[in-house]
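# Next one to model:
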Amino acid sequence: MTAKAARNARELLLKEYRGALSTHSKSMPGFPFGSVVPYCLDDQGRPLILISRIAQHTHNLKLDPKCSLLIGEREAEDIQSVGRITVLAEAVQLTDPAAIEAAARRYDRYFPESADYHQAHDFDFWVLNPVRYRYIGGFGAIHWLDNVALANPFAGAVETGMVEHMNQDHAKAIAHYVELSGLPADEPVQLVGIDSEGMHLRIGQGIHWLPFSQTCNTPTQVREALVQLARAEKWPDREAQEA
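Predicted coordinates for the structure are as follows:
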């Protein structure tokens, strides 16, 4: 049960791309300070954010790195009955040039409008190192979880190569994924990320994660999964595949 809850929690983190960041207020000591931030997951499966040096939440994190990120299912009619997760974490600013470059390559695929922020507008990358997770999968499905993050085995050059190849040579297959999954088909679409459990598409300004039918641990398995989906008539049920 815990393993399934951890996977469901991780899938919620993958499916969404913005959340409410709560920090300890510097200006109003003792009060939590909430703000909205976009995020993607880094190579270790941790939330990666890009924030301004002059923002209030940045001042707060520099004083106290303890924070939380609350994420809920988008467009939920009844927020009490759908999944949500609170990531309790310690925020760390990236300072190593290699780590910053890797973060920028990944983040900029998800949020291309932010490509110059960290260079021209005094924005910095921060990673939220999870300490614990509080996951609620609906009424009665309440869990404290310690192990949710999953490292991306393809992060870096391998993932970049797969993403670029799909966008350059297999636009029809990507369009089929959009149609198969019922996502909006009236805006430009690009593949922006691949992990062991699925892929991220950027459609217009929105980010959407689609699961593979089975976990993929090698580029060959990813290729087989993408070919299978390109030929499928309906999106495969992962749980049925694993039953």
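
# Please make it C-alpha for all contacts and neighbour counts, starting now.
Noted.

# Could you name the helices and strands sitting against the longest strand along the chain?
Determined from DSSP state E, the single longest strand within the chain is strand 123-136. Using 3 or more Cα pairs under 8 Å, 6 or more residues apart in numbering; DSSP states H and E, the elements in contact with strand 123-136 are strand 47-52, strand 84-93, helix 117-120, strand 142-145.

# Mind doing that once more with 6 Å?
Judged by 3 or more Cα pairs under 6 Å, 6 or more residues apart in numbering; DSSP states H and E, strand 123-136 is in contact with strand 47-52, strand 84-93, strand 142-145.

# Alongside the first, I'd like the structure of this one:
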Amino acid sequence: MTQARPSPIRPTDDTARAVARDLIAGARIAALGVVDPDTGAPHVTRIAFGRGDDGSLLTLISDLSAHAIRLKASPVCSLLIGEAPAKGDPLAFTRLTLAATAQVVPKEAATRAAWLSHHPKSQLYIDFADFNFVRFTPLSADLNGGFGKAYTLSADDLTP
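Take a look at the predicted model:
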């Protein structure tokens, strides 16, 4: 008789929710995963990441970029948030993978101001015609808090 292995996923609790929310709140960059519509292959790139004035999850990207073109073809994407320090085992550090949908949103004054408060260097290009805000709407998330600390979170778990 084969013994069933216990699930490595822990029950989601308030601590896991708080850790995930803190990662999102503190992130200034993320890895964005999209699908290439021509090949079906994944494409991953680093993006600037932040929050809008309304708390939404945002990036500012050029319409000319490969990932923007791919997001327009298929808005389903993923974001990896959480950077490992230069020293130590990178697998021991907390990270959050979000499944999301992406949507281009208008450059409203409040969103622009919120973005610039965390990404002041983007002042150089924020007003270029090909740069737009993209809002990510979370669908679900996987939180890895280090070895033996894995959680599955809903979109609601990520809302403060």
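
# So which of the helices and strands packed on strand 123-136 of structure 1 is nearest Ser22 of structure 1?
strand 84-93 (9.5 Å; Cα to Cα).

# Now the element after that closest one, going C-ward?
helix 97-110 (DSSP states H and E).

# Go ahead and measure how far that next one is from the middle of the chain.
14 Å (Cα atoms, centre = their mean, to the nearest Å).

# what does stretch 66-78 of structure 2 give?
Taking Cα atoms, centre = their mean, one finds the center of stretch 66-78 of structure 2 at 13 Å from the center of the full chain.

# got the helices and strands packed on strand 123-136 of structure 1 as a markdown table, with distance to Ile100 of structure 1 and mean neighbour count columns?
Formatted as a markdown table, those follow (distance: least, Cα to Cα, whole Å; neighbours: other Cα atoms under 10 Å):
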| stretch | distance to Ile100 of structure 1 | mean neighbour count |
| --- | --- | --- |
| strand 47-52 | 11 | 22 |
| strand 84-93 | 9 | 20 |
| strand 142-145 | 29 | 16 |
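
# mind checking which of the ones you listed is nearest Ser68 of structure 1?
That would be strand 84-93 among these, by Cα to Cα, at 4.4 Å.

# Please pull up the equivalent of Ala48 of structure 2 in structure 1.
When structure 1 is aligned by TM-score structural alignment, Ala48 of structure 2 is paired with Pro38.

# The closest residue to its match other than its chain neighbours: neighbouring residues, count only.
In space, Pro38 of structure 1 comes closest to Arg18 once its chain neighbours are excluded; the distance is 4.0 Å by Cα to Cα, 6 or more residues apart in numbering. Neighbourhood size, Arg18 of structure 1 [other Cα atoms under 10 Å]: 20.

# tell me the angle of the helix or strand that contains Arg17 of structure 2 relative to strand 95-105?
Per DSSP H and E: Arg17 of structure 2 is located in helix 14-26. Taking axes from the mean of the first three to the mean of the last three Cα atoms, to 10 degrees, one finds helix 14-26 of structure 2 and strand 95-105 inclined to each other by 50 degrees.

# other SSEs contacting the next helix or strand after helix 14-26 of structure 2?
For helix 14-26 of structure 2, the following helix or strand on the C-terminal side (DSSP H and E) is strand 29-35. The contact analysis (3+ Cα pairs under 6 Å, 6+ apart) places strand 29-35 of structure 2 against strand 42-48, strand 76-81.
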